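K.L.:
can you look at this prediction? I've put the sequence above it.
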Amino acid sequence: MAWHLAPDFPSYEEARSEFSWDAIPDDYNIAHDLLRKHDDGNATALEQCYPDGRRETYSFRDLDVRSNRLANGLSDLGVERGDRVSVVVPQKPANPLTHLACWKLGAISLPLSILFGEDALRYRLNDSGANVAVVDSTVRSTVDTVRDDCPELEHVIEVDGSASVGDGSTLDGDENPSDRDSYDFEEFCSGRSNSFDIAETTRDTPAIIIYTSGSTGPPKGVLHTHDLWLGHCPAFHMYFERTAESAGSPADSVYWTPADWAWIGALGDLVFPAWHYGQTVVGCPMGGFDVETAYELLERFSVTDTFLPPTAIRMMMGIENPAQKYELSLRSICSGGEPLPPEIMDWAETELDGVSVNELYGQTEANLLVSNCRDWFPVRAGSMGKPVPGHEVAVIDPVSGEEKPVGDVGMIAVERENDPIVFTEYWNHPEKTATTTLDGWHLTGDLGCRDSDGYFWFKSRDDDVIITSGYRVGPGEVESSILEHPDAEQVGVVGVPDETRGEIVKAFVQPVESRDGGESFREEIRSLVRHKLAKYEYPREIEFVSELPKTTTGKIQRRKLREGKDENA
C-alpha cells in the first residue's frame, strides 16, 4: 500500500503543533519509498527530453526495474553496504537510477556536478573514497585525467559514450589505461535480472554524501541518512502550497527545475519529494540556462511547480508578456540561495497571472528549515518565512546556546534530535562536525533574527560579517538593496581593510549589458543604499566587473572577492 508523509493541516499553527516524524517505518528505505510503495506503478515518474528533440517516458515500475539491473551490476563489481558510488551525470535517467541502485544495496551515493574541473573532481573522489564512478560522456575525459590520482576508484561506468568497452575486463597491450575496468552504462545493465531484494535499512542508515559548495572554505562532505528526503516533504508542501485548504489537486502536478541534479536544492527541494508523493518530474540536460528553452519546457510538459534559482528568475523576467507568449500551467515557484527582492514577487503576480513565489531557506547540512506559504500566512518581502513543521528553529547565542530575544541578531539553529534533515557528520572530519553542535542545536553559521510574528530574517554568514567603525554589516542586506537598482545584474559585497574604520564596505557590481559602469552609476548605488539601509552600510568602494566568481550552484564566492583584493593590495 502507498504510504505518504502527510503534513496536511488546515492552518500553519495546527501543522506546527500536530506534525511529527513518528510515522516513519522502522525498516525505511529511500528506494522502496520512492518506487515500490506506490499503488500505481505505471504512473509516470519521469518525463525525459533532450536538446535534439528526443523524448522518453518512465513509470515508477520502469525506474524500479532499471535500478534493479544496475544494483545487480554494482553488486557483481563488489559494491557493498557503506561503499561510495559517485554520480557525475546531468539531468538524465542514469542520474537518479544510480542513486536508487545504491540505496537498494545499502551503499552511499555521491552526487557530483558535471561542471567540476579536474581539481574539484579529484578532491571529492579522493575524500569520499569512491570506488565506482558513473559518469556522463561529456566528463569522461576529466575523470580519466584524475583517475590515476584516485587509487580507490576501481570502476568507471560511462553514460551515452560513443563506444563501449564491453565487460570491462582489464585490457592488455597498448590500450588506453583509462579503459581498464570501464563500462558502457546500457551494456553494463543489459541482461541482468529485473529483480533485486532491497537491503535491510532504517531511517538512520547512511545513504548519501553531498559536498558543500565551498563558498566560504574548502568543500566538506555532508553525510545524510535514508530519511533525508522525507525531511524535505513538509517544506515541499509549504512552498508548493499543497496545504489541506489549497486550491487544485496534487494529482495533476508536474515538477521541473533547471538546477543541477548534483545539488540538494534540485534533488531534495523537488525531484525526490515529488516521487515520494507519486508525482511526475521533468528532466532535460540543458547545459547552460536558456530562457526560451525554460519557457518552452514549462509549456510543453504543462509544468505546474518549479524550483528556480534567483538568477534564473531574473533572466526569465526579461521576456515580455510571458503568460501571453506561452501557454503556461504554473501554479507556484520556489526559490532560495539569496533573499528575493520584492520585484520578483510582483513580476510573478502580474506577468504570470498570480503565480506565487515562495522563498525557502536551508543548507547542505540542514536543508529547508524555513519557508513561505501564501496559503498559510502573508508573505513578507525579504523575509525567509516561518519555520517548517517538524523542525524546531531558533535564533541563539552561538556561545551560550541561549535563545536571543525577538529582534536581536544571532545564529540560526535547529534542534538535532529526531530531525531527518540534520546531517550526521562531515565525512572524514569529525572535529568539524563538533564545531557545528551546541547543546543539542545544529549551528547553521548563518546570522539572522526573528520578529514578533515569527518571521525569520537572514542577515549574513557569520564569517561574512563586515565590522566597520564598530558597526556590524551583513553583506546580504547591502546586496539586496543594490539589486533593487534596475541596472544592477549581480552583486557581491565584502569588507576590505581600512586604516581608519577597520573595514569598509566594498561592492563588486555586474551591470546589465545596456549600462556602463561609471561615477554616476556609483553615486546612484550609494544613494540607493543610504536610503534603504543605514548610512554606515553604503559601499564606499564600488568596482564594476563583467562577471562575479560563483560556485557551480550559482552562489557568489565572497571569499574569492576578498582574496582577489588581498592579492592586488
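P.N.:
Perfect, thanks for sending it. Residues are numbered from 1 along each chain as shown.
K.L.:
could you use CA atoms for every contact and neighbour count after this?
P.N.:
Will do.
K.L.:
list the helices and strands whichever strand or helix holds Thr350 packs on?
P.N.:
According to DSSP states H and E, Thr350 maps onto helix 342-351. Here helix 342-351 touches strand 356-361, going by 3 or more C-alpha pairs under 8 Å, 6 or more residues apart in numbering; DSSP states H and E.
K.L.:
another structure for you, compare them:
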Amino acid sequence: MTTVATFARKNPDKTALIYGHAEHVESYGQLEARSRRIGHVLRQLGLEFGDNVAVYLANDDLFFDIYWACHRTGLYFTPVNWHLQEDEIQYIVDNSDAKLLIAHARFGEIATRVAARAPKLRARVSIGGEIEGFLALEDLLADVPEDAPLGEELEGSVMLYSSGTTGKPKGVRRPLPRVPAGDPSVLAGVVGLVSFFGITESDRYLTPAPLYHAAPIGFTAAMQRIGATAVIMRRFDPEEALRLIETQKITASQWVPTHFRRLTSLPEPTRSKYDVSSLRVAVHAAAPCPIPLKEQMISWWGDAIVEYYAGTEGGGTLIRAQEWLQKKGSVGRHWAGGVVHILDEDGNEITTPGKEGAIYFEAPPDVAARFAYHKDAEKTASTYRGNLFTIGDIGYKDEDGYLFLTDRQSNMIISGGVNIYPQETESHLVMHPKVQDVAVIGVPNEDLGEEVKAVVVPAAGVTPGPDLERELIAFCRDHIAHYKCPRTIDFAAEVPRTETGKMAKRKLREKYWGGHESRIV
C-alpha cells in the first residue's frame, strides 16, 4: 500500500509541495504529520466513514493537508469553487450533505452565512484567521500530539461538482469502498493515469490552475501518490509560470488552452528569456485547443505537448504532439482500459468514418463501482446506455480511429477551461421585467476559446440598445458567478425554436460560428 506515509518513511525531507513563490514549502514528513493530525481532528469532530467535508479554500497552504486527512479517514473531500456566488456555494454545501465546512478567513463573511443556513453541518472550522462561529484549526491541532497515531486508515475520495444542464451543479460521486488507505485497488487508476504521461517519482510538477477543478486536483494529488514534487501557483500569471519552469526545473505540468493563449501573447523577448528546456510533459485538456494556437505551442515546447480528452465523470483519449501534427484537430484515440463509441440517436454504433454521433465511453464492468450524479437518479440514468456512458459531446472517428469533437449535446460552454451551462444564466435573465425571451450560447473568443453571449428578445415596449445591454449584464452579475454571465448581448425579434418549443441553439450558433471548422472551437 502506498500513501503519503510511505514516502514520509522513505524520504521524509523530500519536498512534496511548494506553494506560490516558495513562501510555503512542505516536505513529505511534514505532509504526513499534518494530515495525520488533521485526521485526528476530523474524528474528534464526530465525522464518520463516508461523511463529506466541504472545503472553501483557494490554492492555500493547507489544501492538501486537509485533502490527505480526508483520504486517510474514509471521508469525501469536496472543494468549493470560490468564484461562485453565495447561493451557489450554499447549494453545494447543502446538496453534498457536508457534515463539516472548512473555510479560509478571507471567505469568512460568506462562509458564516452559508453555515448558518446549513442544518446538516456538525462543525465549522476556519484556517488563516478567525471566522465568527467557527473553530480555528490551529487551536484544534494544539490538542493533538505531534506523534499521535491515527489508528485505522481508510481510503477516502473526492466528490467534485460538475456543471449541471438544469442550471445546478452535479455532484459526481463514486462509491467509497471500505479499504485501507493506499489500497492497490484504489491506486491502480492513479498510477495508470500518470504512467500514460511518463511521470515518475523524480518529476517536478507545476499546477497553474485552481485546485477545485478535476484535473488540477487529480494530477497534483497523484504527484503525492507517486512521491514526486508539486509546485502550486496561487493564481496564474503567464510570465510567472515561465519563471517557475526555469527556477524550479519543472519537468511536468497540466494546462488549459487559455493558459496557452496567455503564454503565447507574451512579448517574444519575455518568452525567450526563460529556459523551459526542463519541461518534458505539458498536458493540456478541459477545453478544445484552437489549431493555430496548438501549432504555436508545439513549435515552442515541441514533443512535451500532450492532449487528453475526458470529463469529471471519466472517459479518456490521448494524443501526442507528433500524432496531432498528422491529425490536426483530433483529441486522439482511447487510452488503455476503454474504447470510444459513436452512437446514433437510437443507440446504434456508427462505424462509418467521419459520421457524427454521440460520444460514449465504456463504464467499469462492476456496476457498483460506477459514478452517479448525487441525488439525481434521472440524470445518472440518462448518462448510461448499458455498459456505456456519455459526457454529452458529439463527434466522429476517422478511418484510423482518431476522435474529433464537433458539438455538444448539452449546449455546454467552455470558457477558459471552465464548464458553463447556459440554462442557469437564461433562468436569471428571463426573470428581468425587460426580457421576453433569451438564449445563451458560447461564441468564439480568441483568448478563452468561447465566451458567453446572450441573445435577448426585449419585452414589449422596451427599446434595445447599449443601456439595456449594460443593465441586463449587471442584473446577471448580481445573481450568479460572473464567469457565467454574458460578456455581450445581442437583441433579436425572436429566439429560434423547434415546433415543440425547444430552443434551436444549433441554428442560432451557426450565425456566430460560421467559418469555423468545429462548432466547439
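P.N.:
Cool, the structure landed. All of these numbers come straight from a predicted model, not from anything done at the bench.
K.L.:
now the TM-score, please.
P.N.:
TM-score of the superposed chains, computed with TM-score structural alignment, normalised by the length of the second structure, equals 0.74; 441 aligned residues with a C-alpha RMSD of 3.6 Å.
K.L.:
where does the helix holding Thr350 of the first structure end up in the second structure?
P.N.:
The aligned range for helix 342-351 of the first structure in the second structure is 291-300, by TM-score structural alignment.
K.L.:
what's the mean deviation for that stretch versus the first structure?
P.N.:
Superposed on the first structure, stretch 291-300 of the second structure shows a mean distance to its aligned partners of 2.6 Å (mean C-alpha distance after the TM-score superposition for the first structure).
K.L.:
how far is that stretch from where the chain is centred?
P.N.:
From the chain centre to the centre of stretch 291-300 of the second structure is a distance of 23 Å (C-alpha atoms, centre = their mean, to the nearest Å).
K.L.:
list of residues touching that stretch?
P.N.:
Contact partners of stretch 291-300 of the second structure, identified using C-alpha atoms under 8 Å, 6 or more residues apart in numbering, comprise 260-261, 264, 304-305, 321, 328-329.
K.L.:
that stretch: which residues count as buried?
P.N.:
For stretch 291-300 of the second structure, the neighbour count (16 or more other C-alpha atoms under 10 Å) marks 293-295, 297-298 as buried.
K.L.:
by neighbours, which of the contacts of stretch 291-300 of the second structure wins?
P.N.:
Neighbour tally across those (other C-alpha atoms under 10 Å): the maximum, 25 neighbours, falls on Ile305.
K.L.:
that one touches Ala285, doesn't it?
P.N.:
No: with contact defined as C-alpha atoms under 8 Å, Ile305 of the second structure does not count as touching Ala285 (10.8 Å).
K.L.:
so what corresponds to Lys220 of the first structure in the second structure?
P.N.:
In the second structure, the residue matched to Lys220 of the first structure (TM-score structural alignment) is Lys170.
K.L.:
ok, how many other residues are close to its match?
P.N.:
Residues near Lys170 of the second structure, counting by other C-alpha under 10 Å: 24.
K.L.:
distance of the equivalent of Asp462 of the first structure over in the second structure relative to Gly392 of the second structure?
P.N.:
Mapped onto the second structure by TM-score structural alignment, Asp462 of the first structure lines up with Gln409. Distance, Gln409 of the second structure to Gly392 of the second structure, by C-alpha to C-alpha, to the nearest Å: 5 Å.
K.L.:
shared neighbours of those two, which are they?
P.N.:
Ala358.
K.L.:
what secondary structure does Gly337 of the second structure sit in?
P.N.:
Each residue gets one of three states, and Gly337 of the second structure gets coil by DSSP: H, G, I helix; E, B strand; the rest coil.
K.L.:
what's the spacing between the aligned partner of it in the first structure and Gly106 of the first structure?
P.N.:
By TM-score structural alignment, Gly337 of the second structure lines up with Gly390 in the first structure. Going from Gly390 of the first structure to Gly106 of the first structure by C-alpha to C-alpha gives 26 Å.
K.L.:
these two: who's more crowded?
P.N.:
Gly106 (27 against 24).
K.L.:
any idea how far that one is from Val222 of the first structure?
P.N.:
For Gly106 of the first structure, the distance to Val222 of the first structure - C-alpha to C-alpha - is 17 Å.
K.L.:
what does Val254 of the first structure give?
P.N.:
As defined by C-alpha to C-alpha, Val254 of the first structure lies at a distance of 29 Å from Val222 of the first structure.
K.L.:
can you check Lys565 of the first structure too?
P.N.:
The value you get for Lys565 of the first structure to Val222 of the first structure, if C-alpha to C-alpha is used, is 30 Å.
K.L.:
more crowded one of these two?
P.N.:
For Lys565 of the first structure and Val222, the more surrounded residue by other C-alpha under 10 Å is Val222, and the numbers stand at 23 against 14.
K.L.:
ok, then the element right after the top helix by length along the first structure?
P.N.:
Ranked by residue count, the top helix of the first structure under DSSP state H comes out as helix 60-76. Tracing the chain C-terminally past helix 60-76 of the first structure and defining elements by DSSP H and E, one meets strand 84-88 next.
K.L.:
could you name the helices and strands sitting against that next one?
P.N.:
helix 94-105, strand 108-111, strand 132-136.
K.L.:
at 7 Å what do you get?
P.N.:
strand 108-111, strand 132-136 (3 or more C-alpha pairs under 7 Å, 6 or more residues apart in numbering; DSSP states H and E).
K.L.:
what about the residue mapped onto His83 of the second structure from the first structure, neighbour count?
P.N.:
With TM-score structural alignment defining the correspondence, His83 of the second structure maps onto Leu115 in the first structure. Leu115 of the first structure has 19 neighbours, counted by other C-alpha under 10 Å.
K.L.:
tell me which element Leu115 of the first structure is part of?
P.N.:
Leu115 of the first structure belongs to no helix or strand, assigned by DSSP H and E.
K.L.:
and the helix holding Thr350 of the first structure with strand 356-361, angle?
P.N.:
150 degrees (axes from the mean of the first three to the mean of the last three C-alpha atoms, to 10 degrees).
K.L.:
surely Ser74 of the second structure touches Leu154?
P.N.:
Small correction: residue 74 of the second structure is Gly, not Ser. Yes: between Gly74 of the second structure and Leu154 there is a contact under C-alpha atoms under 7 Å: 4.6 Å.
K.L.:
my guess is Ala105 of the second structure contacts Glu132, does it?
P.N.:
No: assessed by C-alpha under 7 Å, Ala105 of the second structure is found out of contact with Glu132, at 9.5 Å.
K.L.:
so the two - more neighbours on which side?
P.N.:
Remark: of Ala105 of the second structure and Glu132, Ala105 carries more neighbours, 21 against 13, as counted by other C-alpha under 10 Å.
K.L.:
aligned to that one, what sits in the first structure?
P.N.:
Aligned partner of Ala105 of the second structure by TM-score structural alignment: Ser137.
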